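[1] This is a predicted model, with the sequence first.
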Amino acid sequence: MQSVDTLTRAELADAIHRQLGLSRAESLSMVESILQHMVTALSDGENVKISGFGTFLLRDKGERMGRNPKTGVEVPITPRRVLTFRASQMLKDRIAGA
């Protein structure tokens, strides 16, 4: 079984620190600023596209009937907005080649 690692904000900031030579505090501030800008755009109903990486899309799902898998009872699922991610072709190609 393959080990699953998680890339954290601190690791992103450290990569910026190493590659751009900014201080650790400036690097972390940059990461936080970018993430906050993305969150604000998404909460305002905008999609976020990062060229060469992918697109974060908001989708409105209507009400529908679902089924409780344990009891089999049908229950209504309320309408909601969901966030999806669609990877760019460039990202898909790099992952497939890895």
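    Now that the structure is in, tell me what you want to look at.

[2] contacts, neighbours, all on C-alpha from now
    OK.

[3] Start and end of stretch 11-29, how far apart?
    This stretch, stretch 11-29, spans 13 Å end to end (C-alpha to C-alpha, to the nearest Å).

[4] sec struct for the closest residue to residue 60 other than its chain neighbours, please.
    Spatial nearest neighbour of residue 60, excluding adjacent residues (C-alpha to C-alpha, 6 or more residues apart in numbering): residue 81 at 4.4 Å. Following DSSP: H, G, I helix; E, B strand; the rest coil, the label given to residue 81 is strand.

[5] Pretty sure residue 81 sits against residue 59.
    Yes. The criterion here is C-alpha atoms under 8 Å, and residue 81 meets it with residue 59 at 5.5 Å.

[6] what about versus this one:
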Amino acid sequence: MNKSELIEAIAERADVPKAQAGRVIDALTDVVGDALADGSQVSLVGFGTFLTRERPARSGRNPRTGETIQIAASRTPSFKAGKALKDRVN
């Protein structure tokens, strides 16, 4: 399912126009992204938690030259599914 299909499905289930559903999806992604950028996590009970994980610095290899390079430490977004979502999928 892509973004336009998601907007269409939400518009049908919530009985709202597609434009309004699109604005809601855009607002949700903006709020979650801003929270993660600030180091916070967003928990939706029954669905899951959006959070960031720390990736330590490590060494890697350039596949073209075989040269060893240093890869900097970084934060990466992550999602941890809640129990209700896991049960629904299984």
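    Right, received. Where do you want to start? Worth saying up front: this structure is predicted, and the values here are computed from it rather than measured.

[7] Now for the residue nearest to residue 60 of the first structure, how many residues are close by?
    Residue 81 of the first structure has 11 neighbours, counted by other C-alpha atoms under 10 Å.

[8] List the residues that contact the alignment partner in the second structure of it.
    Aligned by TM-score structural alignment, residue 81 of the first structure pairs with residue 75 of the second structure. Each residue near residue 75 of the second structure by C-alpha atoms under 8 Å, 6 or more residues apart in numbering is listed here: 52, 53, 54, 55.

[9] Narrow the residues you listed to those in strands?
    Counting by DSSP state E, the part of the contacts of residue 75 of the second structure found in strands is 52, 53, 54, 55.

[10] aligned partner of residue 47 of the second structure in the first structure?
    Per TM-score structural alignment, residue 47 of the second structure is aligned with residue 53.

[11] Neighbours of that match, how many?
    Residue 53 of the first structure, neighbours per other C-alpha under 10 Å, totals 13.

[12] doesn't residue 93 make contact with it?
    No. At 10.8 Å, residue 53 of the first structure and residue 93 do not qualify as touching, with contact defined as C-alpha under 8 Å.

[13] Could you check which helix or strand contains residue 69 of the second structure?
    strand 68-71 (DSSP states H and E).

[14] Now tell me what touches that strand from outside.
    Residues contacting strand 68-71 of the second structure (C-alpha under 8 Å, 6+ apart): 57, 58, 59, 60, 61, 62.

[15] okay, now the last one: neighbour count?
    Here the count is done by other C-alpha under 10 Å, and residue 62 of the second structure has 9 residues near it.
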